[in-house]
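>>> With the sequence up front, the predicted model follows.
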Amino acid sequence: MRRSRRSRPMPLPPFLTKLVPSPRRLVWYGATLALAFAGGGLFAWLAMPAGWLSGALVVTALAALLGAPVGVEPRTRLGVYIILGTSMGSSITPETLSGITTWPVTMAVLVASVPVMMVAVIFYLEKVAGWDRRSAFFAAAPGALSTVLVMAENSGADTRRVVFGQSLRLFVLVALLPVAMGGLGHQPAGTLPINPVVPDLSSFLLSLGVGIGGGFLAERARFPGGAMVGSMLASGVVHGAGLIEGRLPDIFLIVGFVVLGANTGSRFAGTRLETLRRFFLDSLAALAIATAVAFAFALLGAWLAEEPLPKVLVAYVPGALEAMTIMAFVLGIDPAFVAAHHLTRFLGLALLIPLLARLFFGRAPVPSESVEIDRTEPKD
């Protein structure tokens, strides 16, 4: 007689294994969020600027540098972008839209600032810090990180340097920009917006539904920053037209700020302290140069358009589209203005960097660095 084989559990189909993270990853996702909430709560209790966001970022980054495999589940990040975008769109009013007439001036000054900023940073990284030109070029790009990383890989740049420089820039800007705005005389209304919450359940569901729909359509269209920008545009249209009034409850915003901070801080996972010592000063100096250029052009743009300097500066600093738009929202600065400027720069970089990289560098199978480097890549 044949012996009956012990039945084995049927493995999950391939598409489900992609949707369901491993138990170990789920535990670390939960630990990351718990740590981020603790850090954000501490900073908020200490009345730090943008406390929920900056606190989550700082403690998560420290955990990542100590070797903890911190991270944020991708679909959680996507949902948070939609919630934040919906909330930011709710701050748009008919009065806000009347200020759009001044935007072309500041847009033109922003476009002029990008090549000046990149040339200045490339010169420093290549001539002073001793980086190769490929790595310096991609590290100098003020945004469009996904496009930059793909092209850096294909062009033979040291992608780890590029990721480190870009991540450090975003980290420093999110952590220190609220303090810098205070030094320029800008006083945010508080850690959270003060416009009224949606008055009833139907308004809440309608506002959230509009945001989800806008984010979904923008994601399907592969729009830059689609989940957040799409939901913000959709929410902004209905709020700007006066069809819906009020923002989402505070708890949604707090969760969004904490998850965003945790995601930014987790970019430092896998980065060794030796790597930090090697590249920290170079990347910090490059950030100082880029910020100085942004500040100079922000002075010009604010003067020409008769806009407040803090508002223009947040729109010009070399940060990521989503993070800087949310930072504007936290600081009580018009997020539509900031998002429009960062989106313009993002689209220009995403279109031109592949062409410029192929023209000047072509394709290369290995990094062009001649020095031995640590191959551990920071997580994007």
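Received it, and whenever you're ready, just let me know what you need. Keep in mind the model is a prediction, meaning the values are calculated, not measured.
>>> going forward, measure contacts and count neighbours with C-alpha atoms only.
Fine.
>>> Could you check the host helix or strand of residue 262 and say which residues are buried?
Assigning secondary structure by DSSP states H and E places residue 262 in helix 250-265. For helix 250-265, burial by neighbour count (16 or more other Cα atoms under 10 Å) applies to 253-265.
>>> repeat for stretch 172-185
Neighbour counts over stretch 172-185 (16+ other Cα under 10 Å) mark 173-175, 177-179, 181 as buried.
>>> Which of those residues fall within helices?
When these are checked against helices (DSSP state H), the matches are 173-175, 177-179, 181.
>>> quick one: which of these is nearest residue 43?
Distances from residue 43 to those, taken as Cα to Cα, are shortest for residue 175 (11.3 Å).
>>> and the closest one, how far is that from residue 345?
Using Cα to Cα, to the nearest Å, we find residue 175 at a distance of 22 Å from residue 345.
>>> now do residue 77
Residue 77 sits 23 Å away from residue 345, taking Cα to Cα as the criterion.
>>> Between these two, tell me which one has more neighbours.
Counting neighbours by other Cα atoms under 10 Å for residue 77 and for residue 345 shows that residue 345 has the greater number, 23 against 16.
>>> If you drop the residues flanking it in sequence, what lies closest to the more buried one?
Closest residue to residue 345 apart from its sequence neighbours, by Cα to Cα, 6 or more residues apart in numbering: residue 111 at 7.0 Å.
>>> tell me which strands and helices the strand or helix carrying that neighbour is in contact with?
Per DSSP H and E, residue 111 falls inside helix 103-123. Contact analysis of helix 103-123 by 3 or more Cα pairs under 8 Å, 6 or more residues apart in numbering; DSSP states H and E lists helix 133-140, helix 273-305, helix 335-360 as its packing neighbours.
>>> one more structure, for comparison:
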Amino acid sequence: MSKALPVKSEKKHIIGHEGLRPLVLAIVIGTVGGFVFNWLKMPLAWMLGACVFSTIAAFSGLRIGMNARLRQGMVIIMGVLLGSGFSPDLIHQLGKWVVSLAVMTGMTTTGASLSYFWFRRFTMWDKVTCYFAAMPGGLNDMTIMGGAMGGQERAIALAHALRILTVVLTIPVWYRLVSGTQTSVLTMPHPTHNDWRDWAILIACGLIGAVVGRVLRMPAAFMMGPMLMSAIAHLSGFTDSKPPGELVAAAQVVVGCGIGCRFVGTALNQLHKEIGASIGAAVLLIGCAVAFAELTHALTGLSIDATVLSYAPGGFAEMSLIGLALGVEVAMVATHHLFRLFLIILTSPFVSRFVLTRGR
């Protein structure tokens, strides 16, 4: 029998503890973390700092929480910002992306298989739980699907949350230590000439995109919809504006706190084996991503940095933001992560039936 997993709020729109005080405390802690990491000149400082500080707070037993609806609102801002990174030049890259996406399909299958057997070896989780915990993407979707098929929802959520946390902490720090990257969202060039028309277009992209993404049931709808609308607006030349850096920093703090709040109620001394196994699986996926990125770089000549970020097993929002902060091709990173989300979500229910019925 596996150990009991942390009990969190049963309300779907709450991550961690419910209430205004836990939310305010989380944001205050996350903001302090953002200031500290920005002072240290870390890339993606505001999200990374908020993520680290709120995770420490969660493991320390502080009553912090995040409202998922607030997070969704901030993710809309991120989607509009990411869409502004699309340019007509990306059309010339589509041919190379076909090869890269094909390699990603093989990488996703390989990484998921290795993670599945890793979880089977180092945890007491059942097959269903191990399978959906092993997928390199789709935290919410895999948790819901796994639970519907009889898996342990909290175990799956724990594995995916630790996967994202490990990737978010590893890749930016690696670039900071090895490459000396110091990009912060507040030092990135943002147009300062936004007039009422620019603001109207940006707001429309966010609101209409969120509705379209929701109605069409897109993966990561509140980011993908606004990103597509913003990309269309920028590719069509309607605007070249972006959300201001201060607003983007605030959005990063909320997104980072949302990651940390997922660990509320997690006891290190009770779940050390499951936590260790989840971090180990994340490291396996990162290694797999780097290896396949090297292969793609050799085949296509695509930027190794952009390819690593495109293949890295982090969340769609988090990896796209890291790409933006590091100055790599955000359109490529976002497109690859969306492709992987579609691939995982569309194939998991069918593949799982084959995998989970073997040996019965």
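Cool, got the structure. Only a predicted model underlies this, so the values are computations on that prediction, with no experimental measurement involved.
>>> elements contacting the helix holding residue 262 of structure 1?
Counting contacts by 3+ Cα pairs under 8 Å, 6+ apart, helix 250-265 of structure 1 is packed against helix 23-45, helix 51-65, helix 74-89, helix 159-183.
>>> Distance to residue 151 of structure 1 added to the helices and strands packed on helix 103-123 of structure 1, as TSV?
Supplementary listing: those in TSV, determined by distance: least, Cα to Cα, whole Å:
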stretch	distance to residue 151 of structure 1
helix 133-140	8
helix 273-305	20
helix 335-360	6
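>>> Return the most buried member of the ones you listed.
Counting by mean count of other Cα atoms under 10 Å, helix 133-140 has the highest mean neighbour count of these, with a mean of 26.
>>> what's the average distance of it to structure 2?
Taken over the aligned residues, the distance from helix 133-140 of structure 1 to structure 2 averages 2.1 Å (mean Cα distance after the TM-score superposition for structure 1).
>>> returning to what we had before: which residue lines up with the residue nearest to residue 345 of structure 1 in structure 2?
When the structures are aligned by TM-score structural alignment, the residue of structure 2 matched to residue 111 of structure 1 is residue 105.
>>> cool, and residue 86 of structure 1?
Per TM-score structural alignment, the equivalent position to residue 86 of structure 1 in structure 2 is residue 80.
>>> can you check residue 314 of structure 1 too?
Residue mapping for residue 314 of structure 1 onto structure 2 gives residue 309, with TM-score structural alignment as the criterion.
>>> C-terminal to the host helix or strand of its match, what's the next element?
Assigned by DSSP H and E, residue 309 of structure 2 belongs to helix 304-311. Next along the chain after helix 304-311 of structure 2, taking DSSP H and E as the criterion, comes helix 316-326.
>>> So what touches that following helix?
43-44, 75, 78, 82, 168, 172, 181, 183-185, 188, 220, 223, 306, 309-310, 312, 329-330, 333-334, 337-338 (Cα atoms under 8 Å, 6 or more residues apart in numbering).
>>> rerun at 6 Å
Residues from elsewhere that reach helix 316-326 of structure 2 (Cα atoms under 6 Å, 6 or more residues apart in numbering): 44, 183, 330, 333-334, 337.
>>> Which member of the residues you listed is positioned nearest residue 36 of structure 2?
Within the set of the contacts of helix 316-326 of structure 2, residue 44 lies nearest residue 36 of structure 2; the separation is 11.9 Å, counting by Cα to Cα.
>>> For burial, what's the neighbour tally of the alignment partner in structure 1 of that closest one?
Under the alignment defined by TM-score structural alignment, residue 44 of structure 2 corresponds to residue 50 in structure 1. Burial measure for residue 50 of structure 1: 25 neighbouring residues, criterion other Cα under 10 Å.
>>> Counting neighbours, which bits of the helix or strand in which residue 215 of structure 1 is found end up buried?
When elements are defined using DSSP H and E, residue 215 of structure 1 is found to belong to helix 201-220. In terms of neighbour count (16+ other Cα under 10 Å), helix 201-220 of structure 1 has its buried residues at 203-204, 207-219.
>>> give me the stretch of structure 2 that that helix matches.
Correspondence between helix 201-220 of structure 1 and structure 2 is established over residues 196-215, with TM-score structural alignment as the criterion.
>>> Residues touching the matching stretch, excluding its own?
Around stretch 196-215 of structure 2, the neighbours that count as contacts under Cα under 6 Å, 6+ apart are 76, 221-222, 225-226, 229-230.
>>> Would you check that the match of residue 86 of structure 1 makes contact with residue 228?
No - assessed by Cα atoms under 6 Å, residue 80 of structure 2 is found out of contact with residue 228, at 8.1 Å.
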